[in-house]
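Visitor: Provided below are the primary sequence and the corresponding predicted coordinates.
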Amino acid sequence: MSQQTLNGFGFFKSSSGVKRALESDSETVESPKKKFIKNLNQDSFEWYVADENGVWHCSVCRECKLDNAYARGHSKPGKTTNHTRHADSNQHKASVTRLKYKGKESLPKQVDNILTKEADSITSYMKCAYHQAKHELPKSAFKELIDLADNLNVELIKDKSCEPLYTSNYSLNEFHQSISDVIWEGKYEAIIRSQKYGLIIDESTDIGNKKQLLAYIQYLDEDGVKCALLENMLITTSHANAETITCKIKDCLERKQIDISKMVGIGTDGASVMTGSKNGVVKRLKDFAPSLIGVHCAAHRCSLATSQATKSIPELESYSRTVTNIFYYFSNSALRSNKLSEIQSLLNLPSLKFANIHSVRWLSLQNAVEVLYRSYPALVVALEHEAVTNSVAKGLLNEVV
């Protein structure tokens, strides 16, 4: 094969041709040389530090007492690429997690501590609610009791603004119901063991003008006859007739799982709705408890007897009005009450306030008369001073002297 032919295939080229070919290749093919941009430094890894001997190491792995190259350390700082690989290793990640929760209690222990704190807080709420109910304080006093407990650094459950929670009337009712349920649990077993029981029921109207039906239960225990509050039932219907009261009692006994047929006695007032021979509450309950005996409350009978007896004696009626007028004369004026208190002090008498006679308070006349008797000298002196300028005081003075 001739050289010309070989030249045609490009085996032989001139030096200038080779140079042009190399130049052409350099324009189309990039250099295989890699470019490296160092965008990390030693400061990017807070855990990579030098100890007192100048050994660079991973403080996280060393603190967790791991045996790896980074825990043992390097005499000179390593490459950042190696740091990155170490940071992504499972050993390093596990060490970071371990140190994160070091010194902290386990999850079950933390949950138990939270529940214990909440239980202590709820106990504090319960104590305040019990105090409010025991001393017959208004519901508005509950929040004041909670605020007092908060000021005394009692552990309470608070909202984001650090204000105690569960101070509403709804929460207070929940606390009262919970306390009532606990107290009732201890009574229930004794009532069941008693086999027979009796009820004491009466109607009343609270300060909110709502009709209430109070029911107490009497039962036999090892120590004798016991009495406990069964329930305070709200009557929401427009008529508190015998049918309504009977249904309330039946529902209450069923809800508390007490057998109505074992009821052998019931104490009520003398109102016809309770003791009516045809449609009274006692008559209706006898259909479910055949052995039931109705008893007219002795306290009600005594109150009726005393109140009816005074109506036939004009002097007692007049005396009751005088006692009532004296009460209102002093209670309606703070100045008169203060003057009476000063006179009692000067005469070495007990500082007493006159009592009123309530038609719903049995024998309240006794307390009113007793206070009047013990403060009689101070009363006369006070009325004598007031009678000079006050005709009402003059009239009262004529009645008591």
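Guide: Arrived safely.

Visitor: From now on I want contacts and neighbour counts done on CA atoms only, so please keep to that.
Guide: Noted.

Visitor: need the longest helix for this protein.
Guide: helix 107-134 (DSSP state H).

Visitor: Show me what that one packs onto, helices and strands only.
Guide: Helix 107-134 is packed against helix 140-151, helix 169-194, with contacts defined by 3 or more CA pairs under 8 Å, 6 or more residues apart in numbering; DSSP states H and E.

Visitor: Now do that helix: distance to the chain's middle.
Guide: Helix 107-134 sits 9 Å away from the centroid of its parent chain (CA atoms, centre = their mean, to the nearest Å).

Visitor: Deepest-packed of the helices and strands packed on helix 107-134, please.
Guide: Greatest average neighbour count among those goes to helix 140-151 (a mean of 16), per mean count of other CA atoms under 10 Å.

Visitor: what's it in contact with?
Guide: For helix 140-151, the external contacting residues (CA atoms under 8 Å, 6 or more residues apart in numbering) are 125, 128-129, 132, 156, 164, 167-168, 172.

Visitor: for stretch 114-133, same thing?
Guide: Residues contacting stretch 114-133 (CA under 8 Å, 6+ apart): 138-139, 141-142, 145-146, 154-157, 172, 175-176, 179.

Visitor: and the angle for the longest helix of the chain with helix 140-151?
Guide: Angle between the axes of helix 107-134 and helix 140-151 is 140 degrees (criterion: axes from the mean of the first three to the mean of the last three CA atoms, to 10 degrees).

Visitor: Please point out which parts of helix 107-134 sit buried.
Guide: Within helix 107-134, the residues that count as buried by 16 or more other CA atoms under 10 Å are 120-122, 124-130, 132.

Visitor: picking that back up, and the contacts of helix 140-151, which is closest to residue 364?
Guide: residue 132 (25.9 Å; CA to CA).

Visitor: Next, count neighbours for the closest residue to residue 286 other than its chain neighbours.
Guide: Of all residues not flanking residue 286 in the chain, residue 292 sits nearest, at 5.8 Å (CA to CA, 6 or more residues apart in numbering). For residue 292, the count of nearby residues is 21 (other CA atoms under 10 Å).

Visitor: ok, structure two:
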Amino acid sequence: MTSRKRKLLPIKGQQKLPFLQKDVNNNEVPKNDTSFDSQSETEVDHKKYSQSEPEATASTSKNNRKIQSNWFKLWPWLYESDGVLYCEPCVDNKKKNNFVTGCAVYKTTSMTRHEALSDHINATEAPKLATEFQQAVQQSHSLEDKAVLKCIKTVLWLAQENIPLNKFESIFELFRELDVPDLEPLRLNKHVNYENYYTSTEILGAISCVIDNEINVKLAQSPYITVLADESTDLANKKRITSNARIVNGTTSEPETVFLSDHEYEDGTGIGLATVILQEMQRRDISVDRLIRFGSDGASVMSGGNKGVKGILLQKQPHLIHIHCMAHHLALCTSQAADLVPAIKCYQQWLTSLYYYFSQSS
């Protein structure tokens, strides 16, 4: 049996091996200067003679593949840490995939497959969706704020003009007839809206709280305070005491009058009225040491030196000065002077009788 020479077949996909040459019979045989045996024939270093990849810039994986620098340009979301690849949007949004725990397979297919995942798509679109949502919320809040601001200004105007709050709803009906813009958020449906009396009372309460806090700030900045108090009755014939304060404005250093309270009371004695005034001072954190003057209408219950309001406050603040209201002074002077003029006294009696006649008629 004649022996045949073994013909060496080139490995598929590889370039022609440089250590082979052709003999006279056109067969490939090893070169003379290269040792060749059966083992080197089968265990060819494919990596050495394959097309080389670009130069690596980071770590190398177990299969000797390397992280390429151009990957970070092709996929901006990609970053490397300790030789492992991560997806920044997926990590930030706490997704569950290989690029969150760390991918060590250095292949372009790893990135292309990850880029097609719904998790990755949702993570990359999350900032845009969040921005659009915030813009929509801000626009919605802007429309609501404009509508609420119109309600607040309307209630404030009604209070300043002494117009009852039950006119609040009719005013907004007028606004709609005049095509006033930005009123849509006030009507949720046919049965629920914010253009009613109850809304106006809540807004008025909120406004009063804001004004009350501003007054407290001014009171705290004033080094000295004068309290002005007077008794009165309301339309229901209930006894009330109104108190105001003269202060020094902390910003302009000019005198200013601010409102303190309007309380209903039952005990009309000096002790009862002084208790109401002292409780209001305590509520507004006004120390008695800062109280330098007390102004009243000059009635005995107010100006009494022992059991009047003046006497009780003097026990708390010995340096207190009582001031008789100049307007009440003038009223007393004119009434006492009119008693000495018969014509004026007759005219006053005639007006008083006319008033009682009409007040008691049906």
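Guide: Everything's here; your move. Everything numeric in this text was worked out from a predicted model, so none of it was measured.

Visitor: hmm, back to that, is it possible to get JSON lines of the helices and strands packed on helix 107-134 of the first structure that adds distance to residue 286 of the first structure?
Guide: What follows is these, written out as JSON lines (distance: least, CA to CA, whole Å):
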{"stretch": "helix 140-151", "distance to residue 286 of the first structure": "42"}
{"stretch": "helix 169-194", "distance to residue 286 of the first structure": "20"}
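
Visitor: Relative to residue 256 of the first structure, which of the ones you listed is closest?
Guide: Closest to residue 256 of the first structure of those is helix 169-194 (CA to CA; 8.5 Å).

Visitor: list the helices and strands that closest one packs on?
Guide: helix 107-134, strand 211-221.

Visitor: That one: how far from the chain's middle?
Guide: When distances are taken as CA atoms, centre = their mean, helix 169-194 of the first structure is centred 16 Å away from the chain's centroid.

Visitor: what's the answer for stretch 345-362 of the second structure, then?
Guide: 59 Å.

Visitor: now swap in stretch 170-181 of the second structure and tell me
Guide: That offset, for stretch 170-181 of the second structure, works out to 29 Å (CA atoms, centre = their mean).

Visitor: same deal with stretch 147-166 of the second structure?
Guide: 24 Å.

Visitor: quick one: that stretch aligns where in the first structure?
Guide: Stretch 147-166 of the second structure corresponds to residues 121-140 of the first structure when matched by TM-score structural alignment.

Visitor: Also stretch 219-231 of the second structure?
Guide: Going by TM-score structural alignment: stretch 219-231 of the second structure matches residues 191-203.

Visitor: what comes into contact with the matching stretch?
Guide: Counting by CA under 8 Å, 6+ apart, 211-221, 258, 262-269 sit against stretch 191-203 of the first structure.

Visitor: Pull out the buried members of those.
Guide: Neighbour-count burial within these applies to 211-220, 258, 262-269; the criterion is 16+ other CA under 10 Å.

Visitor: State the number of residues packed around residue 183 of the second structure.
Guide: Per other CA under 10 Å, the neighbour tally for residue 183 of the second structure reads 20.

Visitor: Can you give me the distance of the residue nearest to it when sequence neighbours are not counted to residue 181 of the second structure?
Guide: With sequence-adjacent residues excluded and distances taken as CA to CA, 6+ apart, residue 183 of the second structure is closest to residue 147, at 5.3 Å. Using CA to CA, to the nearest Å, we find residue 147 of the second structure at a distance of 9 Å from residue 181 of the second structure.

Visitor: And residue 152 of the second structure, by the same measure?
Guide: When distance is defined by CA to CA, residue 152 of the second structure is 15 Å away from residue 181 of the second structure.

Visitor: The helices and strands packed on helix 107-134 of the first structure: which one's closest to residue 326 of the first structure?
Guide: Among these, the nearest to residue 326 of the first structure by CA to CA is helix 140-151 (32.0 Å).

Visitor: And what about residue 261 of the second structure, helix, strand or coil?
Guide: The three-state assignment at residue 261 of the second structure reads strand, by DSSP: H, G, I helix; E, B strand; the rest coil.

Visitor: try residue 257 of the first structure
Guide: Judged by three-state DSSP, the three-state class of residue 257 of the first structure is coil.

Visitor: what lines up against it once you look at the second structure?
Guide: Under the alignment (TM-score structural alignment), residue 257 of the first structure pairs with residue 285 of the second structure.

Visitor: Stretch 307-325 of the second structure maps to which residues in the first structure?
Guide: Counting by TM-score structural alignment, stretch 307-325 of the second structure sits on residues 279-297 of the first structure.

Visitor: Name the helix or strand for residue 226 of the second structure, please.
Guide: strand 225-233 (DSSP states H and E).

Visitor: Which positions within that strand qualify as buried?
Guide: 225-231.

Visitor: now stretch 274-288 of the first structure
Guide: For stretch 274-288 of the first structure, burial by neighbour count (16+ other CA under 10 Å) applies to 274-275, 279-286.

Visitor: Also stretch 295-310 of the first structure?
Guide: By 16+ other CA under 10 Å, the buried positions in stretch 295-310 of the first structure come out as 297, 303.

Visitor: Name the residues that touch that stretch?
Guide: 265-270, 316-317, 362-363.

Visitor: returning to that earlier point: between the helices and strands packed on helix 107-134 of the first structure, which one is closest to residue 377 of the first structure.
Guide: Smallest distance to residue 377 of the first structure across those (CA to CA): 38.8 Å, for helix 140-151.

Visitor: Show me the contacts of stretch 295-310 of the first structure that map onto helices.
Guide: Secondary structure defined by DSSP H assigns 316-317 of the contacts of stretch 295-310 of the first structure to helices.

Visitor: Narrow the contacts of stretch 295-310 of the first structure to those in strands?
Guide: Among the contacts of stretch 295-310 of the first structure, the residues falling in strands (DSSP state E) are 265-268.

Visitor: got JSON lines for those, with distance to residue 245 of the first structure too?
Guide: Converted to JSON lines, these look like this (distance: CA to CA, whole Å):
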{"residue": "265", "distance to residue 245 of the first structure": "16"}
{"residue": "266", "distance to residue 245 of the first structure": "13"}
{"residue": "267", "distance to residue 245 of the first structure": "14"}
{"residue": "268", "distance to residue 245 of the first structure": "12"}
